[in-house]
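Engineer: Show me how the following folds:
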Amino acid sequence: MAASCVMQSILVSPVARVNGRTRVNQLAVPASYVPSLRRRNASLRVRSMAEEEQKKQTTTPVTPSRAAPQPQPKSTPSTKVSTKFSDVLAFSGPAPERINGRLAMIGFVAAIAVELAKGQDVFAQISDGGLAWFLGISVVLSLASLIPLFKGVSVESRSEGLMTSDAELWNGRFAMLGLIALALTEYVKGGTLV
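Structural biologist: Predicted structure coming up:
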């Protein structure tokens, strides 16, 4: 700050004193071009633009409307998801757990239905021609699950009401656990559950 004051005093005055000798300042600039800092009582005022914006917002008059508009429900924007093969089928991607859950839900219901109808356990169902049905249904359901994901449609954008994407995930998880528990119980027991 001291250097700034010295520089301004040199620029303002045409005559400078250096080591007690008077000499003419060659860098002299007329005083009208350089603001003088010699006024000691000059007040410095700093304003924030945020304060000005706040004052403008508070001073605008609000006119009450006769009928308040009804708030419209916001439509859920369709979330863009990556359609790359490696992203869709990644370990934490949208496809693997959903496809496995959907297959487990159908497999669990089919295993219980065949067990009740024919009296066969899960292993007997698979060895009695159930493997071909399992592979066929798995391919069809996997393709049906992957096609919307490759088109960029997110599962969350299509879930409404009671049937949400989270509910489908949890139902699939329980079906996977149920199918494993059914097979393990029948293996330990040595026969059908029912």
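Engineer: from here on, contacts and neighbour counts on C-alpha atoms
Structural biologist: Will do.
Engineer: At which residues are the helices of this structure located?
Structural biologist: Counting by DSSP state H, the chain has these helices, from start to end: 2-12, 49-59, 85-88, 96-118, 122-125, 131-150, 165-189.
Engineer: And the second one, what's buried?
Structural biologist: For helix 49-59, a neighbour-count test (16 or more other C-alpha atoms under 10 Å) marks nothing as buried.
Engineer: For the residue most central in space within the chain, which non-adjacent residue is spatially closest?
Structural biologist: The centre of the chain sits closest to residue 79, judged by C-alpha atoms, centre = their mean, with a distance of 9.6 Å. The spatial neighbour of residue 79 that comes closest, neighbours along the chain excluded (C-alpha to C-alpha, 6 or more residues apart in numbering), is residue 154 at 6.1 Å.
Engineer: now residue 87
Structural biologist: In space, residue 87 is closest to residue 93, 6.0 Å off (C-alpha to C-alpha, 6+ apart).
Engineer: what do you get for residue 182?
Structural biologist: If the residues on either side of it in the chain are set aside, residue 182 comes closest to residue 193, at 7.5 Å by C-alpha to C-alpha, 6+ apart.
Engineer: Residue 183 now?
Structural biologist: Nearest residue to residue 183 in three dimensions, chain neighbours excluded: residue 122, at 6.2 Å (C-alpha to C-alpha, 6+ apart).
Engineer: surely the one you found meets residue 109?
Structural biologist: No - shown here, residue 122 and residue 109 do not form a contact pair, counting by C-alpha atoms under 8 Å, at 11.6 Å.
Engineer: Following up with a second sequence; could you model it the same way so I can compare the two?
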Amino acid sequence: MAASSAMQSILSSPLTRVTNRSSVNQFLVPTCFVPHLSRNATMPVRCMAGQNEQKGQEPTPRAPKVSTKFSDLFSFSGPVPERINGRLAMIGFVAALGQEFYTGQDVFAQIANGGIPWFLATSILLSSASLIPLFKGISAESKSDGVMTSDAEMWNGRFAMLGLVALAVTEYVKGGTLI
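Structural biologist: Purely as a prediction, here's the structure:
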């Protein structure tokens, strides 16, 4: 407010009505009132973000705030549904191929011969192990670095889902095991 009234008083003063335009800038303020900085003037700028940290130490990266509400975690675009389904598909695809190679049974025979209790036990164990860090506020992206990234896990899970469906469809159409 004070700056606004000061600017109005400068602009309305009789000095601003100078007829010689060479000594007046674009706001009709005489150049004697405007400080002049050369084009290559250096101005020190200091960052105030890491003021509490000691010198010589790297600032600790702050993890983004992650919602721990049940409805946010299990929403359609939340982190839980695709991640858990992808992990289950990865385990299921490898287990189905391994069991098929070992016993010679197709996927449907494996499910019919006692595969449902194993599926339920694996689902409960893997789901609870995946949910505990998310309910504590730890995101999968914060722990991913190098080759083992959260994006790589998502893509591997998607490919495992497609592979498991393709295995079941191929065995159904073929009428027997793939191997």
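Engineer: before we move on, back to that, under the alignment, what does the residue nearest to residue 79 of the first structure map to in the second structure?
Structural biologist: Using TM-score structural alignment as the criterion, residue 154 of the first structure maps onto residue 139 of the second structure.
Engineer: Residue 122 and residue 109 of the first structure - which one has more neighbours?
Structural biologist: Between residue 122 of the first structure and residue 109, residue 122 has the larger neighbour count (other C-alpha atoms under 10 Å), namely 26 against 14.
Engineer: Nearest to residue 35 of the first structure among the helices of the first structure would be which one?
Structural biologist: Of all the helices of the first structure, it is helix 2-12 that lies closest to residue 35 of the first structure, at 8.4 Å by C-alpha to C-alpha.
Engineer: Could I get the buried residue list for that closest one?
Structural biologist: When neighbours are counted by 16+ other C-alpha under 10 Å, the buried residues of helix 2-12 of the first structure are found to be 8, 9, 10, 11, 12.
Engineer: just those residues now: which is nearest residue 150 of the first structure?
Structural biologist: Taking C-alpha to C-alpha as the measure, residue 150 of the first structure lies nearest residue 8 of the buried residues of helix 2-12 of the first structure, at 69.3 Å.
Engineer: Could you check how far residue 108 of the second structure is from residue 167 of the second structure?
Structural biologist: Applying C-alpha to C-alpha, to the nearest Å, the value for residue 108 of the second structure to residue 167 of the second structure is 10 Å.
Engineer: What of residue 115 of the second structure?
Structural biologist: For residue 115 of the second structure, the distance to residue 167 of the second structure (C-alpha to C-alpha) stands at 16 Å.
Engineer: Same question for residue 64 of the second structure.
Structural biologist: Counting by C-alpha to C-alpha, the separation of residue 64 of the second structure from residue 167 of the second structure is 39 Å.
Engineer: so how many other residues sit close to the alignment partner in the second structure of residue 87 of the first structure?
Structural biologist: Residue correspondence to the second structure (TM-score structural alignment): residue 87 of the first structure is matched to residue 72. Look at residue 72 of the second structure: counted by other C-alpha under 10 Å, it has 14 neighbours.
Engineer: same check, this time on the one 5 residues further on
Structural biologist: Other residues lying near residue 77 of the second structure total 10 when counted by other C-alpha under 10 Å.
Engineer: just residue 77 of the first structure next, same as before
Structural biologist: Neighbourhood size, residue 77 of the first structure [other C-alpha under 10 Å]: 7.
Engineer: More neighbours: residue 108 and residue 167 of the second structure, which one.
Structural biologist: Neighbours per residue (other C-alpha under 10 Å) separate residue 108 of the second structure from residue 167, with residue 167 holding more: 19 against 15.
Engineer: For residue 170 of the second structure, see how far away the residue in the second structure sticking out farthest from the centre is.
Structural biologist: When distances are taken from the C-alpha mean of the second structure, residue 19 lies farthest, 60.1 Å away, according to C-alpha atoms, centre = their mean. In this structure, residue 19 of the second structure lies at 90 Å from residue 170 of the second structure, with C-alpha to C-alpha as the measure.
Engineer: One more: residue 94 of the second structure?
Structural biologist: Distance check for residue 94 of the second structure against residue 170 of the second structure: by C-alpha to C-alpha, it reads 16 Å.
Engineer: Residue 151 of the first structure contacts residue 82, correct?
Structural biologist: No - in terms of C-alpha under 8 Å, residue 151 of the first structure does not count as a neighbour of residue 82; the distance is 9.2 Å.
Engineer: Out of these two, name the residue with the larger neighbour count.
Structural biologist: More crowded of residue 151 of the first structure and residue 82, by other C-alpha under 10 Å: residue 82, with 17 against 13.
Engineer: what number of residues lie near the nearest residue to that one once chain neighbours are set aside?
Structural biologist: Excluding its sequence neighbours, the residue lying closest to residue 82 of the first structure (C-alpha to C-alpha, 6+ apart) is residue 152, at 6.5 Å. By other C-alpha under 10 Å, 16 other residues sit near residue 152 of the first structure.
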